[in-house]
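# predicted model, plus sequence, below.
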Amino acid sequence: MKKIVLMTCAAAVLSGCSLVPDYMRPDMPVPQAWPQGPAAAATPAAKDGQSLWTDTAWKEFFTDPTLQRLIQQSLDNNRDLRVAALNIEVARATYRVTQADLLPNLDANGSGSVARTPLNASRTVPATKVTARSYAANVGVTAFELDLFGRVRALNEQALEQFLATEEARNSTQISLVAEVANAYLTWLGDRKLLALTEETLETRLKSLELIDQSFARGVSSELDLAQAKTAVETARANRALYLRQVDQDRNALTLLVGSPIADDALAGELDSMRLVEDLPVGLPSEVLLRRPDIAQAEHSLKAANANIGAARAAFFPSISLTGAAGYSSRNLSNLFEAGSGAWSFGPSVSLPIFDAGRNQANLDSAKASRDIAVAQYEKSIQTAFREVADALAAKGTLTDQMAAQGRLVEATRTSYRLSQARYDHGIDSYLNVLDSQRSLYSAQQELVSVQVERLSNLVSLYKVLGGGRN
């Protein structure tokens, strides 16, 4: 039995040739520097000793305590992230299965049989009834493939790369989740501010309606002024209902991302006080893009497809399998393990493909085409990532200026509204001019809130597309 075990173990460690093509990372299909158009922001490179955001914890970017609690709650409870983590366990188990194929499986089995030959079927002279018994206990290896041409190792390498790709997919899911929670919270803050602005506008318009109604009763204001004032009030009421609905829907979306109910006292903060890190060390495209988990995932998938070519090539060569067993055999169970009962068997088998109607060649062609598809997908993921970073940098360079200009517009329209109201009060202008100025002010204030949210969301997007902190 020791000889059989030693023979199978020696066969297991035979080093066969590898038919997997040498992997070469495709060249970056994007420029070596970020776009520097008129809208692009300055892109600070990482200084000596300064880490890129792929190596930085997300808490260093999202410093708001409320937002930190929401993000942490989502990392603990979000179901999409939980599924991504469980997918890693599935891929890890699959890799362990293929890894086990590199070594022989030892099985122990015992058997016993009893057969009776009747008198009329006996071949002995004189005829006698015969009862035959046999018992066996063996340890052996069944159909262990000698990986002389690297087929099993290629499949093992493919499973490993798929496992690593699944890990990167989980990292990508986490970064996306952090960004989604941040954007959902910013949207909720923005709509809540718009609701407060609408309620303030409604209150102002109600006061104006009350004054015009009194003036109409005294015959000072016209019925047209009264109708226009009522129109302004109902418009504000309709907007208030809209923002009430949006605030509740924003909270529902945030609850789904967080994965558990959010207490009322857990939502605190104002849009005007929200601060995010703006001076992100960007670095060169090759430094940033290759660190993104989605690109790392695409590269692992490419390596898996490359390894599959080796397995397809190995199918053209002979396949050698070993089957062996060693143990004891006896006609009586009582002396099964006594001296002289030893038994063994050894049966190698060789399979050489001769004619398969082109099946192996078709499998190889398919594997090569799959590898070429993976190359194209890898290059496309880099191009998409480059575009996302470039867009975020272009937005960052303009949104700050846009918000400053919008703030000045709000002040200008507020002055216009104040002067229009004064001219109407003195009978110089009609109430239509007041309504136009009031609508312009309200619209400018709404746009300012939208730009505030957009600027902060752009910083969140920049954090995400630069690879995000994973811790």
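Received the coordinates, thanks. Residues are numbered from 1 along each chain as shown.
# going by C-alpha atoms from here, please, whenever you check contacts or count neighbours.
Noted.
# please enumerate the strands of the chain.
Here the chain has its strands, by DSSP state E, at 106-117, 130-146, 319-330, 342-346, 349-351.
# export those strands to TSV and append columns for distance to Val375.
Formatted as TSV, the strands of the chain follow (distance: least, C-alpha to C-alpha, whole Å):
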stretch	distance to Val375
strand 106-117	40
strand 130-146	32
strand 319-330	31
strand 342-346	46
strand 349-351	34
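# quick check: which of the ones you listed is buried the most?
Among the strands of the chain, ranked by average contacts under mean count of other C-alpha atoms under 10 Å, first place goes to strand 319-330 (a mean of 20).
# now for that strand, which elements pack on it?
Packing partners of strand 319-330 (3 or more C-alpha pairs under 8 Å, 6 or more residues apart in numbering; DSSP states H and E): helix 2-12, strand 130-146, strand 342-346, strand 349-351.
# figure out which of the ones you listed is closest to Gln446.
In terms of C-alpha to C-alpha, the element of the helices and strands packed on strand 319-330 nearest to Gln446 is strand 130-146, at 71.1 Å.
# that closest one vs strand 319-330, what angle?
Per axes from the mean of the first three to the mean of the last three C-alpha atoms, to 10 degrees, the angle that strand 130-146 makes with strand 319-330 is 150 degrees.
# quick revisit: who wins for proximity to Gly468 among the helices and strands packed on strand 319-330?
helix 2-12 (43.9 Å).
# and here is the other one:
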Amino acid sequence: MALAACAQAPVQPPPAVPLAHNFRDIPAGWADANAQAPALPADWWTMYNDAQLNTLEQQLIANSPDLASALARYKQAQAATGVARSAQSPTLGMSLNGQRDRQSDLKPLRGSLATSPAEYSSGTLQFDLGYEVDLWGRVAKTVSAGEAQEKAAGADLAAARLSLQIQLADTLLALRGADADIKLLRETEQAYQRQADLVTRRHDGGSASGLDLARAENQVESTRSMLRQRQAQRSVQEHAIAALVGANAAGFTLEPASDAGFVTPPLPLGVPSQLLQRRPDISAAALRVAAASDQVGIARSALFPALTLGLTGGFQSSDFGRFAQASNMFWAVGPTLAVNLLDGGRRRAQIAGAEAQLDEAGAHYRSVVLTAFQQVEDQLTLLNNYDEASKFDHKAADAAGRALDLAKKRYDQGAASYLEVVTAQTAYLQSRRSELDLSTRYRQAGVQLVKAIGGGWQAG
């Protein structure tokens, strides 16, 4: 009993991480909603009421090769646990051998008067039953470590699924932002072309300079260049979505759709400590600390003898015709106690290695938890500030629009040069594009917050 106690490593809990009482930068109006909001469902994306997103997420779950790869890794972990559990049960083996033998005439101890024949037949049917008595808990620790690794692999699968789902939603929002930008650039191109046509007529009539015409043409061509670049970016985002849902990019298309109805609802944040149960990557890291702790116990148990109970029996005969007779039966039964007396420090080194792996697992757990807190705070900060910034962007775009109208009137009246119009046009386009871009980033921050708080995954 004393030796068994020495072999057991104490269970190592995950290391402590500093926790805050609540999140710092919660957007206005979220606190009351969070107090009563239920946990996110597994199909969290349905809260956005977006039919296209729903369809794509379902395709991802059914067809994603990355998700299928993560599932295969989880099944490997399940199989490994099954292998570890098998050591808790007795083993039974059977061997059947039949052969014809000839002995050498000069074989040692076989003289000319030897009674054994030079040639003979030999048949053996043998059963071997064995069972290792788990005196030091090695087998139990191996099973415990395997179960922890299996659960960690399940959490890894959940994390991979959530990450892919978030990546899909984020990319779809980026694509819709590109659609809105493309629409704006097309409208701007048409407006600039009409303005350039007007300047051309004035130039032909002698009331506009060549400098004004060149500036007008520059505006048109620059806008066309921005439009083509944005269309290329949109195509790349479409290809990325195709890969996520397991489709061939060459035959995959998404029609432009507005994200005006894609509203980020208040999400159930809870308190920071709940992340320890809600995020699959944190759960996986904690389980790997437990598995590493078990590995220390396994390494320590190698210092002590291994006790195996064995039973061997069967039939053996040189006459195949009378093989299965009671007189041909043999058996042997007894325990085996084996211990390694000298190994050059190998087992001590294995213990040190296992303890170092435990330290690594603990440090990784702390890193994952701290990163999780950072990610939640990052997205909350973005949501809070983007919401305020969008109001300023909207006002800036309105002001730029008024300035453009005034510049055009002043130019038509001859009170200003065309440079003033060009400057106002540039400012207005930049303001509108900034407004659209900020709207997209706000929605993406909401989706990333879903990932930061663990999505719809709950620790089992």
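Cool, the structure landed. The structure presented is a predicted model; accordingly, all values stated were derived computationally and were not measured.
# mind listing the helices for the stretch 301-450 of the first structure?
359-425, 431-465 (DSSP state H, counting those that start in this stretch).
# what's the answer for the stretch 151-300 of the first structure, then?
Going by DSSP H, counting those that start in this stretch, the stretch 151-300 of the first structure shows helices at 151-217, 223-258, 285-289, 293-314.
# deepest-packed of these, please.
Note that of the helices of the stretch 151-300 of the first structure, helix 293-314 is the most buried (mean count of other C-alpha under 10 Å), with a mean of 25.
# which one of the helices of the stretch 301-450 of the first structure is the most hemmed in?
helix 431-465 (a mean of 21).
# what range in the second structure does that helix sit on?
Using TM-score structural alignment, helix 431-465 of the first structure corresponds to residues 418-452 of the second structure.
# tell me the residue in the first structure aligned with Ala324 of the second structure.
With TM-score structural alignment as the criterion, Ala324 of the second structure lines up with Phe337 in the first structure.
# skipping adjacent residues, who's closest to that match in space?
Leaving aside its sequence neighbours, Phe337 of the first structure sits nearest to Tyr328 (C-alpha to C-alpha, 6 or more residues apart in numbering; 6.3 Å).
# give the contact list for whatever residue of the second structure lines up with the one you found.
When the second structure is aligned by TM-score structural alignment, Tyr328 of the first structure is paired with Phe315. By C-alpha atoms under 8 Å, 6 or more residues apart in numbering, Phe315 of the second structure lies in contact with Gly123, Thr124, Leu125, Gln126, Phe323, Ala324, Gln325, Asn328, Met329, Phe330.
# what's the closest of those to Val245 of the second structure?
Gln126 (55.3 Å).
# how much space between the closest one and Thr253 of the second structure?
66 Å (C-alpha to C-alpha, to the nearest Å).
# what of Leu211 of the second structure?
43 Å.
# just the helices in the stretch 1-150 of the second structure please.
2-7, 30-36, 51-63, 65-86, 138-205.
# would you reformat those as CSV and include distance to Leu404 of the second structure?
Listed next are the helices of the stretch 1-150 of the second structure as CSV, based on distance: least, C-alpha to C-alpha, whole Å:
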stretch, distance to Leu404 of the second structure
helix 2-7, 81
helix 30-36, 38
helix 51-63, 37
helix 65-86, 50
helix 138-205, 12
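# contacting residues for Trp45 of the second structure?
Per C-alpha under 8 Å, 6+ apart, neighbours of Trp45 of the second structure: Leu53, Asn54, Glu57.
# the helices of the stretch 1-150 of the second structure: which one's closest to Arg348 of the second structure?
helix 2-7 (12.7 Å).
# Ala84 of the first structure: how many residues sit nearby?
20 (other C-alpha atoms under 10 Å).
# one step back: neighbour count added to the contacts of Trp45 of the second structure, as CSV?
Shown next, in CSV, are these (neighbours: other C-alpha atoms under 10 Å):
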residue, neighbour count
Leu53, 19
Asn54, 18
Glu57, 22
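# output those in CSV; the columns should cover distance to Gln350 of the second structure.
Formatted as CSV, these follow (distance: C-alpha to C-alpha, whole Å):
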residue, distance to Gln350 of the second structure
Leu53, 51
Asn54, 50
Glu57, 46
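# and which of the residues you listed is nearest to Leu157 of the second structure?
Glu57 (16.1 Å).
# go ahead and confirm that closest one touches Gln165.
Yes - the pair Glu57 of the second structure / Gln165 is scored as a contact, 6.5 Å apart, by C-alpha atoms under 8 Å.
# give me the neighbour count for Asp27 of the first structure.
7.
# what of Asn78 of the first structure?
20.
# for it, which non-adjacent residue is closest in space?
Among residues not flanking Asn78 of the first structure along the chain, Gly259 sits closest, at 4.5 Å (C-alpha to C-alpha, 6+ apart).
# and that neighbour, what's its match in the second structure?
So Gly259 of the first structure corresponds to Gly246, using TM-score structural alignment.
# list the residues that contact that match.
Counting by C-alpha under 8 Å, 6+ apart, Gly246 of the second structure touches Gln59, Leu60, Asn63, Ser64, Pro65.
# quickly note the distance from Tyr386 of the second structure to Gly446 of the second structure.
Tyr386 of the second structure is 11 Å from Gly446 of the second structure, by C-alpha to C-alpha.
# identify the residues contacting the aligned partner of Val181 of the first structure in the second structure.
Aligning on TM-score structural alignment places Val181 of the first structure opposite Leu168 in the second structure. For Leu168 of the second structure, the contacting residues are Leu56, Glu57, Ile241, Leu244, by C-alpha under 8 Å, 6+ apart.
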